[in-house]
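Asks: Below: sequence and its predicted model.
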Amino acid sequence: MMKVPEKLINFRVYKNGDDLIGVADIELPSLEAMTETTKGAGLAGEIDSPVLGHFSSMELVLNWRTLEKTNIELVSPDGVTLDCRGAQQVYDSGAGKYIVRPVKCVIRGVPKKTELGKLDVGTTTDTSNTIETTYIKISIDDETVLEIDKYNYICNIGGNDFLSLVRKALGLN
């Protein structure tokens, strides 16, 4: 018996937790570790060594169908908190039925790029906002599976905070 995750049924995007900002396709940030090449005596070549708990620039991209007041407001340099809430479809083979699993992604960051799109008769404008992500928290079934907070030295993956000893060494705890 197993639970087979199948698809995202649907989702909504909220600004500051409760203001629905519209319907968008979202490209979540890529997680690429910052690296430095290590080479020298004792190594048979080079190693691209990741910096513990540190990530390169992370971008969230919201792709909109039309030019709206809400996507223009996301240009403001004040920063933004977005709450993306979804429902995933999972097939429970033991029970022989579908179940719904909640997924939530909280993003904090600052606007980096806005494509106003194009004006063409009978088509979408393809407006988009790119948010430089400084904080991301993903919860599945109300369990935090990922939390990265660049300003507060948090890198929690699957319940393991990889930067806790770094915070302690820096006197931040």
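Replies: Right, received. Where do you want to start?
Asks: From now on I want contacts and neighbour counts done on CA atoms only, so please keep to that.
Replies: OK.
Asks: check which helix or strand covers V166.
Replies: helix 164-169 (DSSP states H and E).
Asks: and that helix, which residues are buried?
Replies: Across helix 164-169, burial judged by 16 or more other Cα atoms under 10 Å covers S164, V166.
Asks: For it, what is the distance to the chain centroid?
Replies: The chain centroid and the centroid of helix 164-169 are separated by 24 Å, computed with Cα atoms, centre = their mean, to the nearest Å.
Asks: the helices in the chain, which residues?
Replies: Listed in chain order, the helices of the chain (DSSP state H) span 69-73, 164-169.
Asks: Looking at these, which is nearest to E32?
Replies: helix 164-169 (19.4 Å; Cα to Cα).
Asks: let's bring in a second model and compare:
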Amino acid sequence: MANLWLDLKGPILADTVYINGVLVAKDVTITLPAVTHVTADYKAMGTYTAPMTGQIEGMEAAITKIGIDKGLRSMVQLESKTLEVRWAQDVKYADGSTKTEGCKAFMRCVPKLIPGLSVDPGNPSENEVTLAVSRYQVFVAGEEFCLIDQLNTIMRIGGVDYVKDLRSVL
């Protein structure tokens, strides 16, 4: 009989952001990059649209940080940086137990803008930094989820290297 239970991934408990190993933010809202494949049309009983191997749209991430501080300044400095995002999430198992699971994302990125700073007496300053991402790697509970590296032609998802053949002929 098939296992009918999947571990239930619960809420995000906390997160931290590091730039080149230095803590720059805690408990922020982070939008990690979407990986959008470039598609091509093929003639097959009309038109069939499918992803092109090894071709993706530009990746972008966003971090909404509370406060105007050195951490925000580090994020907007116009230079390539390695950003590490760590977060903890609750996981509920079939036996009813709960465990905290650690996740990490690594991004090589540069800021796309310096945000317009929000200054409103009595309210926190929320500032969104948008980042252009050229390398993106995610680990969930110590296991690699994906690695996308546009500059080095790497696209590995679940351990499968989808552009190995492309690299071998270049």
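Replies: That came through fine. Worth saying up front: this structure is predicted, and the values here are computed from it rather than measured.
Asks: what TM-score comes out when they're superposed?
Replies: With the length set by TM-score structural alignment, normalised by the length of the second structure, the two chains reach a TM-score of 0.89; 165 aligned residues with a Cα RMSD of 1.5 Å.
Asks: hang on, the earlier thing: the helix holding V166 of the first structure vs the second structure - mean distance after superposition?
Replies: On superposition with the second structure, the mean distance recorded for helix 164-169 of the first structure (mean Cα distance after the TM-score superposition for the first structure) is 0.8 Å.
Asks: Can you check which of the helices of the first structure gets nearest to C105 of the first structure?
Replies: C105 of the first structure lies closest to helix 69-73 among the helices of the first structure, at 18.7 Å (Cα to Cα).
Asks: Where is the longest strand in the first structure?
Replies: strand 97-115 (DSSP state E).
Asks: by contact count, what packs against it?
Replies: Contacts defined by 3 or more Cα pairs under 8 Å, 6 or more residues apart in numbering; DSSP states H and E place strand 97-115 of the first structure against strand 80-92, strand 128-140.
Asks: And the residue nearest the centre of the second structure?
Replies: With distances taken as Cα atoms, centre = their mean, the second structure has L32 as the residue nearest its mean C-alpha position (3.2 Å).
Asks: Quick check: closest non-adjacent residue to the aligned residue in the first structure for that one.
Replies: Aligned counterpart of L32 of the second structure in the first structure: L28 (TM-score structural alignment). Spatial nearest neighbour of L28 of the first structure, excluding adjacent residues (Cα to Cα, 6 or more residues apart in numbering): L60 at 5.1 Å.
Asks: What span of the second structure is the helix holding V166 of the first structure aligned with?
Replies: With TM-score structural alignment applied, helix 164-169 of the first structure matches the range 164-169 in the second structure.
Asks: contact partners of that stretch?
Replies: For stretch 164-169 of the second structure, contacts defined as Cα atoms under 8 Å, 6 or more residues apart in numbering pick out T53, G54, T153, I154.
Asks: And the closest residue to the second one other than its chain neighbours, how far from N152 of the second structure?
Replies: It stands for G54 of the second structure. Leaving aside its chain neighbours, G54 of the second structure sits nearest to V163 (5.6 Å; criterion: Cα to Cα, 6+ apart). Per Cα to Cα, to the nearest Å, V163 of the second structure is found 10 Å from N152 of the second structure.
Asks: who's more crowded, the two?
Replies: V163 (15 against 10; other Cα atoms under 10 Å).
Asks: follow-up on the earlier one: how about the match of L32 of the second structure, what does it touch?
Replies: E59, L60, V61.
Asks: tally of neighbours for the second one?
Replies: It refers to L60 of the first structure. Other residues lying near L60 of the first structure total 21 when counted by other Cα under 10 Å.
Asks: list the contacts for it?
Replies: L60 of the first structure makes contact with I26, E27, L28, P29, T130, I131, E132, T133, according to Cα under 8 Å, 6+ apart.
Asks: residues touching the closest residue to the second one other than its chain neighbours, list them.
Replies: Setting aside the residues directly before and after it, E27 of the first structure is nearest to V61 in space (Cα to Cα, 6+ apart), at 5.0 Å. By Cα under 8 Å, 6+ apart, V61 of the first structure lies in contact with I26, E27, L28, P29, S128, N129, T130, I131.
Asks: Can you tell me what D19 of the first structure aligns to in the second structure?
Replies: In the second structure, the residue paired with D19 of the first structure is V22, using TM-score structural alignment.
Asks: My error: substitute P5 of the first structure in the last question.
Replies: By TM-score structural alignment, P5 of the first structure lines up with K9.
Asks: For K70 of the second structure, the count of nearby residues, please.
Replies: Neighbourhood size, K70 of the second structure [other Cα under 10 Å]: 10.
Asks: hang on, it packs against A25?
Replies: No - contact between K70 of the second structure and A25 fails when scored by Cα atoms under 8 Å: they sit 9.6 Å apart.
Asks: Next one: the residue nearest to L28 of the first structure from N16 of the first structure, what distance?
Replies: For L60 of the first structure, the distance to N16 of the first structure - Cα to Cα - is 16 Å.
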